[in-house]
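In: Provide a 3D model corresponding to the input given below.
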Amino acid sequence: MDAVQVALILFLIVGFLLVIGTPISVAIGVGSVVAMASILDLDKSLLTSTQRIFTGINTFSLLAIPFFILAGVIMNNGGIAIRLVNCAKVLTGRLPGSLAHTNVVANMLFGSISGSAVASSAAVGGTMAPLQEREGYKREFSAAVNIASAPAGMLIPPSNTLIVYALVSGGTSIAALFMAGYVPGLLWGLGCMVVAYFIAKKHGYKSDQKITFLQGLRVFLDAIPSLLLVVIVIGGIIRGIFTATEGSAIAVVYALLLSFIYRTIKIKDLPKILLDSTRTTAIVIFMIGVSSIMSWVMAFTNIPGMIAATLLSLSENPIMILLIMNLVLLVIGTFMDPTPAVLIFTPIFLPIAMNLGIDPVHFGIIIVFNLCIGTITPPVGPVLFVGSKVANLKIESVVKPLLPFYGITVIILLVVTFYPEISLAIPKLLGLVK
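Out: Next up, the predicted model:
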């Protein structure tokens, strides 16, 4: 059986299972095993699949993901969100629609610490929604701002999605990817603030009450311990004091100590926190394991090479090929979570990108940026669902206010795609890429 037939079996089965509502990890696993059985005996297929699952998750670097997830859950329960919101209010209080800008900045800060867009939209949105409603903000607008800005934290390190890309891309430097995500993540947040500014001016949303310098200083000092987490973890990774995995463990210890100091977490809360993080970790790790089966099938039958040849036959223009890949990733992101999408499409698109001379660090940012947009778009966007639920709104009522935010993020995506220095300037400055 040739590669085309195997590819059809693989993608048709996975697609069918997704359409009927099968969990993504199960769909990928079943489709991959059936496709493998079409080229090997069933016994060999099952044995090879089992080996691939264990091989795929038997990586020391992968330990960073459960630790960062646990750190995020601790921070979500540890009173850190409110301190970051207060700090953001100091920074944005003089702008029209200041509470909307506060939401954006707080999402960027909390997302950069927790590494989770869903956690940001829940924690920050839950804090900001009542404040904005009391000030006369339309709930749909408030929800749209919260949803649109939450994924910025998936680009600003530490980012679990970038760690997954580093593993599946053949060992791209996690430190380089982390540094490459800063400017695109900040641009995402600034783009949301620009849109929020014009909407706030149109509807007459006012700035926040002025505070004195001493009040602002007191709020900022209260937020410093929370902000120091990023400095300690990212600074230690960049300076080579510890690895990303060790840094994730330090993040857990630091977040836990901080929550105990704030007295927002008690010993009796730990079982629930551990259970919540274990559930999320199990989903991610199982996804990585079954995706390893799919990667083996695609590599064995040279499916990535076939897709690359097809893309290159459509056009030899690098700009057109990048636009096609962006379009595919944007569509994929609307119905697939970032982790499985990275695991599936990195082995397909990365060789094409490298043939075009694109740095793998830059391409990692392109992939993650595309998939971040997918988290806020229907029909499956997890941030869209959580943000709507926090605001007690139906998804349909939030999509229209989100349209200008979709527009600005796509524009920023194209700028990031075709100006690689936006991603690579900081890694080059630090000597992480050539």
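In: only C-alpha atoms for contact and neighbour calcs from this point on.
Out: Fine.
In: how near is C192 to G56?
Out: 37 Å (Cα to Cα, to the nearest Å).
In: those two: which has the busier surroundings?
Out: The residue with more neighbours, out of C192 and G56, is C192; 26 against 22, by other Cα atoms under 10 Å.
In: correct me, but that one touches F405?
Out: Yes. Using Cα atoms under 8 Å, C192 is in contact with F405, at 6.2 Å.
In: and for the two, which residues touch both?
Out: A148 (Cα atoms under 8 Å, 6 or more residues apart in numbering).
In: any idea how far the longest helix anywhere in the chain is from the chain center?
Out: Longest helix in the chain, counting residues (DSSP state H): helix 270-301. Offset of helix 270-301 from its chain centre (Cα atoms, centre = their mean, to the nearest Å): 16 Å.
In: which residues sit against stretch 393-401?
Out: E140, F141, A143, A144, T377, L384, F385, S388.
In: one more time with 10 Å
Out: 139-145, 147, 199, 376-379, 384-389, 391, 405-406 (Cα atoms under 10 Å, 6 or more residues apart in numbering).
In: spell out, range by range, the helices that occur in the stretch 1-150 of the chain.
Out: Taking DSSP state H, counting those that start in this stretch as the test, the helices found in the stretch 1-150 of the chain are 3-19, 24-37, 42-57, 64-77, 80-92, 98-114, 117-134, 139-149.
In: in this structure L413 contacts L327, no?
Out: No. Under the criterion of Cα atoms under 10 Å, L413 is not in contact with L327, lying 11.0 Å apart.
In: what is in contact with the two at once?
Out: N370.
In: these two: which has the busier surroundings?
Out: With neighbours defined as other Cα under 10 Å, L413 and L327 compare such that L413 has more, 22 against 13.
In: quick one, what contacts that one?
Out: P184, L187, W188, N326, I365, I366, I367, F369, N370, I373, G407, Y419.
In: among those, which are located in helices?
Out: P184, L187, W188, N326, I365, I366, I367, F369, N370, I373, G407.
In: and T161, helix, strand or coil?
Out: Following DSSP: H, G, I helix; E, B strand; the rest coil, T161 is assigned to helix.
In: deepest-packed of the helices of the stretch 1-150 of the chain, please.
Out: helix 98-114 (a mean of 30; mean count of other Cα atoms under 10 Å).
In: leaving out the residues flanking it, which one is nearest to the residue positioned nearest the centre of the chain?
Out: The chain has M154 as the residue nearest its centroid, 3.3 Å off, counting by Cα atoms, centre = their mean. Nearest residue to M154, sequence neighbours excluded (Cα to Cα, 6 or more residues apart in numbering): G115, at 5.7 Å.
In: the one you found: what's it in contact with?
Out: G115 sits next to 65, 68-69, 71-72, 108-109, 151-162 when contact means Cα under 10 Å, 6+ apart.
In: now for P404, how many residues are close by?
Out: Look at P404: counted by other Cα under 10 Å, it has 16 neighbours.
In: that one against F141, yeah?
Out: No. Taking Cα under 10 Å as the definition, P404 is not a contact partner of F141, at 11.1 Å.
In: mind listing the shared neighbours of these two?
Out: With Cα under 10 Å, 6+ apart as the test, P404 and F141 both reach A196, I199.
In: to compare against the first, here's the next sequence to fold:
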Amino acid sequence: MDAFILLFTLAIMLAIGVPVAYAVGISAIIGAWYIDIPLEALMIQLTSGVNKFSLLAIPFFILAGAIMAEGGIARRLVNFAYIFVGFIRGGLSLVNIVASTFFGAISGSSVADTASIGSVMIPEMDKKGYPRDFAAAVTASGSVQAILTPPSHNSVIYSLATGGTVSIAALFIAGVLPGLLMSLTLMATCVAFAHKRGYPKGERVPFRQALKIFTDTLWGLMTVVIIMGGILSGIFTATESAAIACLWAFFVTMFIYKDYKWSELPKLMYRTVKTVTIVMILIGFAAAFGAIMTYMQLPARITEFFTSISDNKYVILMCINIMLLLIGTLMDMAPLILILTPVLLPVVVALGVDPVHFGMIMLVNLGIGLITPPVGSVLFVASAVSKQRIEQVVKGMLPFYGILFLILMLVTYVPALSLFLPKLFGVM
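Out: Model prediction:
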């Protein structure tokens, strides 16, 4: 009954439109009251939830991504990607995905990826004769890999939700192969569509112009080298790399590219602080909510429920995938990671699934939720940027849903995709 009160309250709060963070907090308070836990104990859990050094990575990565996104890096990455794939039939759709791959490795955000790359690529694809819904679908689906590859904010949140038992560095490196596989598979799909529908080819970029584009883009791409190179070499931690990446992004944007006005910086800082505040409030309330779930022994009950369904690891993983896909259509990614990780992680660990591997499974699942109606934040951004109705974008997305589901199955049932690189670099 106690678990029912907790979850029913959360469902009611969400149904009547209470913001997710506050819905989680109110549910935790009511749950604590029902099982007679002092509110002081709840506040201790809340404050300890945000009092973690590793959380500093989130504001720094968000700020670095915002600076680069508004400082002209998106346009430069599009030009850079055009050098490699622009001349192929359907090349602009490939440029879209390659640029998203690079940008995702700088911003770590699918929403920022869709907004920045989409604002450049969707009008350009429309001008060259690509259907606008197809352009929006390519942009949205291509941005999903941003939540897998470093510096993914959601990997940091998952690490926090595991109680710090999974390192951020391991998650960052684990996401590289699944992210690249996703990009390559989407590119192959776009090539197939291009030949079937007769999309145009582009022109090859002359060598001198390509060299100039590469030199110009290299400054921004160094952000990726700083993040990954520093972590893999052991020079600094993931949190320290976030701070250094932020300083580098500021230097490149304001002193090298000079596309961003100094007068706009206060507005950028305000938007970043606003975003970080929302995330931190959510993390604090989720920590309290997770503590109440533990007091109610909800994780143990869920584990018992899943193991009663089957003793086959693959069957249970499929059940979890289906559940995550369904819930991901109704709630945003960060709160789901914070709420569901403490519940599901004991289940999969009991089955012998590595926590890093499960992190990738969860990220791919909930990443698909970002582009799935009715509550897909990336889908809404793609619709706004492309000036298409949600229904039109979803129609264009249908083939890509199938491709992303295939990637999910590969990530789920081929653990080496997630675990090979972390083991190779000795971070797990």
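In: picking that back up, how close does the residue nearest to M154 of structure 1 sit to L109 of structure 1?
Out: Taken as Cα to Cα, the span from G115 of structure 1 to L109 of structure 1 is 10 Å.
In: residue in structure 1 matching T272 of structure 2?
Out: Under the alignment by TM-score structural alignment, T272 of structure 2 pairs with S277 in structure 1.
In: so its match makes contact with I69?
Out: Yes. Under the contact definition of Cα under 10 Å, S277 of structure 1 touches I69, with a separation of 6.0 Å.
In: and D133 of structure 2, what's its match in structure 1?
Out: The equivalent of D133 of structure 2 in structure 1 is E140 (alignment by TM-score structural alignment).
In: ok, its match - contacts?
Out: By Cα under 10 Å, 6+ apart, the residues touching E140 of structure 1 are 146, 388, 391-395, 397-402.
In: which residues in the stretch 201-350 of structure 1 form helices?
Out: 213-238, 244-262, 270-301, 303-314, 318-333, 338-355.
In: how close does the fourth one sit to structure 2?
Out: This means helix 303-314 of structure 1. Overlaying structure 2 shows helix 303-314 of structure 1 at a mean distance of 0.4 Å from the equivalent residues (mean Cα distance after the TM-score superposition for structure 1).
In: just tell me the aligned range of that helix in structure 2.
Out: Using TM-score structural alignment, helix 303-314 of structure 1 lines up with residues 298-309 of structure 2.
In: and if you look at the last one?
Out: The alignment of helix 338-355 of structure 1 onto structure 2 (TM-score structural alignment) spans residues 333-350.
In: with structure 1 overlaid, how far apart is that stretch on average?
Out: Looks like 0.8 Å for stretch 333-350 of structure 2 (mean Cα distance after the TM-score superposition for structure 1).
In: so how far is S295 of structure 1 from the residue of structure 1 positioned farthest from its centre?
Out: Of all residues in structure 1, D41 has its C-alpha farthest from the mean position, at 38.2 Å, by Cα atoms, centre = their mean. According to Cα to Cα, D41 of structure 1 stands 18 Å off from S295 of structure 1.
In: how about F54 of structure 1?
Out: To S295 of structure 1, F54 of structure 1 is 14 Å away according to Cα to Cα.
In: repeat for L62 of structure 1
Out: Distance from L62 of structure 1 to S295 of structure 1, counting by Cα to Cα: 17 Å.
In: quick check: M397 of structure 2 touching T189?
Out: No. The pair M397 of structure 2 and T189 fails to qualify as a contact (Cα under 10 Å) at a distance of 12.0 Å.
In: so the residue mapped onto I371 of structure 2 from structure 1, which of the three states?
Out: In structure 1, the residue paired with I371 of structure 2 is I376, using TM-score structural alignment. Put simply, I376 of structure 1 is coil when judged by three-state DSSP.
In: tally of neighbours for I376 of structure 1?
Out: 29.
In: now it: closest residue in space that isn't a chain neighbour?
Out: Leaving aside its chain neighbours, I376 of structure 1 sits nearest to L384 (4.7 Å; criterion: Cα to Cα, 6+ apart).
In: and the residue mapped onto L180 of structure 2 from structure 1, what does it touch?
Out: Aligned counterpart of L180 of structure 2 in structure 1: L186 (TM-score structural alignment). Counting by Cα under 10 Å, 6+ apart, L186 of structure 1 makes contact with V105, M108, A152, G153, L155, I156, C192.
In: what's the answer for A223 of structure 1, then?
Out: Contacts of A223 of structure 1 by Cα under 10 Å, 6+ apart are I80, A81, I82, R83, L84, V85, N86, C87, A88, L217.
In: map it onto structure 2.
Out: With TM-score structural alignment as the criterion, the equivalent of A223 of structure 1 in structure 2 is T217.
In: how close does its match sit to I278 of structure 2?
Out: From T217 of structure 2 to I278 of structure 2 the distance is 32 Å (Cα to Cα).
In: can you tell me the SS state at G431 of structure 1?
Out: Under three-state DSSP, G431 of structure 1 comes out as coil.
In: and it, how far from T172 of structure 1?
Out: Relative to T172 of structure 1, and taking Cα to Cα, G431 of structure 1 is found at 14 Å.
In: when these two are compared, which one has more neighbours?
Out: Taking neighbours as other Cα under 10 Å, G431 of structure 1 and T172 compare with T172 leading, 18 against 11.
In: from what I see, that one and A166 are in contact.
Out: Yes. T172 of structure 1 lies in contact with A166 (Cα under 10 Å); the separation is 4.8 Å.
In: shared neighbours, these two?
Out: Both T172 of structure 1 and A166 are in contact with P360, V361, G364, where contact means Cα under 10 Å, 6+ apart.
In: highest neighbour count among the residues you listed?
Out: Counting neighbours by other Cα under 10 Å, V361 comes out on top of the shared contacts of T172 and A166 of structure 1 with 27 neighbours.
In: settle this for me: it is touching T346, isn't it.
Out: No. Judged on Cα under 10 Å, V361 of structure 1 makes no contact with T346 at a distance of 11.9 Å.
In: between the two, what contacts are shared?
Out: Common neighbours of V361 of structure 1 and T346 (Cα under 10 Å, 6+ apart) are Y165, A166, S169.
In: among those, which are in strands?
Out: When strands are assigned by DSSP state E, not one member of the shared contacts of V361 and T346 of structure 1 lies inside them.
In: got TSV for those residues, with distance to T212 of structure 1 too?
Out: Shown next, in TSV, are the shared contacts of V361 and T346 of structure 1 (distance: Cα to Cα, whole Å):
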residue	distance to T212 of structure 1
Y165	45
A166	45
S169	50
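In: make CSV out of these and add distance to I232 of structure 1 and neighbour count.
Out: CSV is the format used below for these (distance: Cα to Cα, whole Å; neighbours: other Cα atoms under 10 Å):
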residue, distance to I232 of structure 1, neighbour count
Y165, 23, 28
A166, 21, 24
S169, 27, 19
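In: alright, I will stop here.
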